[in-house]
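J.: 3D, please:
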Amino acid sequence: MFNTKTLLEPMGSWAWWRSWLLIFVGCSIMGAGFVFFINPYNFVPGGVYGAGIVLHNLFPSIQVGTFGYMFDVPLMCIAVLVFGGKFGARTVLAALYTPGFMNILTRLVYPDEATVRSLDPALLLDGRLDLSNDLLLTCIMGAVLVGVGQGLVVRQQATTGGTDIVGMLLQKYAGIKFSTGILLADGAVVLSGLVVIGFGLGTDQPAEGGWMLTLYSLITIYAASRVVAYMLDGASYDKLLFIISDKHAMLKEFIIRDLDRSATYIKSKGMYTDASREMIFLVVSRKEVRLVQHKIKELDPTAFVVVTDAYDTYGEGFKQLPSADEIQAE
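T.: Next comes the predicted model:
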């Protein structure tokens, strides 16, 4: 998944420094999402920090970030032993920086040690950011921040460790798909949150409406995953157009001159007429689809057009082909 070639870039390279800066910015944004919108409301969005929230309810003297270290450091050591050099310095430092940042920020936004233990949202920033009556808004805001932070980190070919490593270990030793392994690990964390926070196992009493927090946690997981996918793949897919028309010359001029794109002729044959003709294969952005449709209607109202999504488009004018070690959203 990772290699060390990115560590060998020239120290003076702006791209090298920018990559590291974005990793720390991403980790900080993700940490802020947990501190302000996830931890105080006992949402359990999977991962090591979700497990840390569950354990903080059992052992309130230990911060969520500290539990992150307790999980991440052993997992990282196991991963290095099992997978060798696949985990670069970026992933190691991201995994070590994020829990520490969360702990420091938590102590800054709560007034004293007692409130750090309770993580009472009514005392967060002296009550100026208490969203206890708007839990849906809270979990969405937390998911957006966590997703943006993770997306920035993953774009730099790093991760924050955690359930990614669990997924890789399950894939290697249990033959379970990587995505399924992560789902199982996160699912176990969410269920532990339901047991501990929802039903109060091991605590003095269950949180008020605790079982509902599990539903908000699921919303948080889904929204964060969509934000990460947006960060990696963009807001929308490109569009594929298959055009059958008798006005090839005019459409060609429009595509090359006005759209500043190229297209491909595909030989086709009508099933009913048994006549051979050429079909135009064209890829455009979502914003350009309406323009192309209007132009086709203007030039040839009888044209046959099929528009469909292009999940990924690589090549000149679009994205570059990914390298072998590049992380994909899906």
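J.: switch to C-alpha atoms for all contacts and neighbour counts from now on
T.: OK.
J.: and the helices in the protein?
T.: With DSSP state H as the criterion, the chain has helices at 14-33, 47-58, 64-83, 89-109, 113-118, 135-155, 163-174, 178-193, 210-233, 248-253, 286-299.
J.: any idea which residue sits dead centre in the chain?
T.: Geometric centre of the chain, nearest residue: residue 228, 1.9 Å, by C-alpha atoms, centre = their mean.
J.: contact partners for it?
T.: 147, 148, 150, 151, 329 (C-alpha atoms under 8 Å, 6 or more residues apart in numbering).
J.: want to throw those into a markdown table with neighbour count and distance to residue 18?
T.: Formatted as a markdown table, the contacts of residue 228 follow (neighbours: other C-alpha atoms under 10 Å; distance: C-alpha to C-alpha, whole Å):
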| residue | neighbour count | distance to residue 18 |
| --- | --- | --- |
| 147 | 28 | 20 |
| 148 | 26 | 17 |
| 150 | 28 | 16 |
| 151 | 28 | 15 |
| 329 | 16 | 21 |
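J.: of those residues, which pair is most distant in space?
T.: Using C-alpha to C-alpha, the two most remote members of the contacts of residue 228 are 148 and 329, lying 12.7 Å apart.
J.: ok, residue 282 to residue 214 distance?
T.: As for residue 282, its distance to residue 214 is 45 Å (criterion: C-alpha to C-alpha, to the nearest Å).
J.: counting neighbours, go ahead and name the busier of these two.
T.: Applying other C-alpha atoms under 10 Å to residue 282 and residue 214 shows that residue 214 carries more neighbours, namely 23 against 18.
J.: distance of the nearest residue to that one once chain neighbours are set aside relative to residue 42?
T.: With sequence-adjacent residues excluded and distances taken as C-alpha to C-alpha, 6 or more residues apart in numbering, residue 214 is closest to residue 194, at 6.0 Å. Residue 194 is 10 Å from residue 42, where distance means C-alpha to C-alpha.
J.: how about this one, so we can line them up?
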Amino acid sequence: MQQNFHRESVNYFWITIGSLLFCAGLNLFIVPVGLYNGGTVGISQIIRTLLQSRLALPAGFDIAGILNLILNIPLLALAFLQFGRPLFLKTVYSVLTQTAFFSLIAIPSVPILSDRLTACIIGGLLAGAGVGLTLRAGGSGGGNDIIGLYMAKKYESFSVGRMTLIINGIIYLICAMLFELPTALYSIIYSAVCALVTDHVHLQNINMNVQIFTKDPELYHVILQKLGRGVTYWKAVGGYTETDTYVIITIISKYEIAPLRQMLLEKDPHAFVIMSEGPEIFGNFEKRL
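T.: Reported below is the predicted structural model:
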């Protein structure tokens, strides 16, 4: 019980850090140069900009976080009904911490980085790392994630990534129509950097159990040398062919699948491989960022 409490406390700590990095990336680098995020945060930013032209809002104070919270209320209800309590609680916490940080982190009156491309890269690195840490801790920023999970559950042809692309495509089309084309294009560049960093941080934490069946007795050396992962292997006999084969078992991160696949194609293109995602790992396994 105490161990579970400690683990969950650590998860909530990383969700807090993730929310801080995400909001810092946006408020310090993206918003000052007039660019926009995707998802409900992006919708909130567009509404904020339209309201600023009609209302006298305090300088440096961003209401996008509050608007994002309002937009997420019906989505949080959907998450509670469809996905259960653990994801719901962490998503609520993530949205609340984002709301707080969006309000607390003042937007610079003069951009820290005036060059939009540089701001896209730095802001994308910070925001992507924040989203990745939140996902690693089992949380979610709400918005696109909830809609995507719901659609993927209801319709087999849908995925979270596809839903995100659709929603973000609509948002950036609106940006191009309401503001100017460069605003939409630079916002897309920022989102691409953010997505790449998110995947790198998040996928590194997804463990893959890999079983390789090969005729090459030296194949395990390649995994040891090039990936630096430990392996267990033994000699077996094929039930159908009754010929000798070697079975290799290793645990890698999801991010290492591509280099492993390339190694196998070069060393033994006829190897038979089984991969399963998300095994619980205890003991001597190196997690890499």
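J.: quick one on the thing from earlier: show me what the residue nearest to the centre of the first structure aligns to in the second structure.
T.: Using TM-score structural alignment to pair residues, one finds that residue 228 of the first structure aligns to residue 198 in the second structure.
J.: from the centre of the second structure, point out the most distant residue.
T.: Outermost residue of the second structure (C-alpha atoms, centre = their mean): residue 242, 45.0 Å.
J.: so who does it touch?
T.: Neighbours of residue 242 of the second structure in contact, by C-alpha under 8 Å, 6+ apart: none.
J.: and for the one 3 residues further on?
T.: Residues in contact with residue 245 of the second structure, defined by C-alpha under 8 Å, 6+ apart, are 213, 214, 215, 216, 235, 236, 237, 238.
J.: with residue 69 of the second structure instead?
T.: If you count contacts by C-alpha under 8 Å, 6+ apart, then residue 69 of the second structure has 95, 96, 99 around it.
J.: which among those residues count as buried?
T.: By neighbour count, with 16 or more other C-alpha atoms under 10 Å, those hold 95, 96, 99 as buried.
J.: can you pull the contacts of the first one?
T.: Residue 95 of the second structure makes contact with 69, 72, 141, 142 under the criterion C-alpha under 8 Å, 6+ apart.
J.: and for residue 194 and residue 42 of the first structure, which residues touch both?
T.: By C-alpha under 8 Å, 6+ apart, the residues touching both residue 194 of the first structure and residue 42 are residue 213.
J.: what's the counterpart of residue 22 of the second structure in the first structure?
T.: Under TM-score structural alignment, residue 22 of the second structure pairs with residue 30 in the first structure.
J.: can you get me a residue count around that match?
T.: Residue 30 of the first structure: 26 neighbours (other C-alpha under 10 Å).
J.: so residue 38 of the first structure versus residue 221 of the first structure, what's the distance?
T.: Here residue 38 of the first structure is placed at a distance of 11 Å from residue 221 of the first structure (C-alpha to C-alpha).
J.: what do you get for residue 309 of the first structure?
T.: In terms of C-alpha to C-alpha, residue 309 of the first structure sits 25 Å off from residue 221 of the first structure.
J.: same question, residue 65 of the first structure
T.: Counting by C-alpha to C-alpha, the gap from residue 65 of the first structure to residue 221 of the first structure is 19 Å.
J.: now residue 152 of the first structure
T.: Distance from residue 152 of the first structure to residue 221 of the first structure, by C-alpha to C-alpha: 17 Å.
J.: equivalent analysis for residue 179 of the first structure, please.
T.: 14 Å.
J.: neighbour count winner among the two?
T.: Between residue 179 of the first structure and residue 221, counted using other C-alpha under 10 Å, residue 221 has the larger neighbour count: 24 against 13.
J.: quick one, what contacts the more buried one?
T.: Contacts of residue 221 of the first structure (C-alpha under 8 Å, 6+ apart): 45, 46, 143.
J.: any chance of those residues in CSV, plus neighbour count and distance to residue 61 of the first structure?
T.: Listed next are the contacts of residue 221 of the first structure as CSV, based on neighbours: other C-alpha under 10 Å; distance: C-alpha to C-alpha, whole Å:
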residue, neighbour count, distance to residue 61 of the first structure
45, 31, 21
46, 28, 21
143, 29, 26
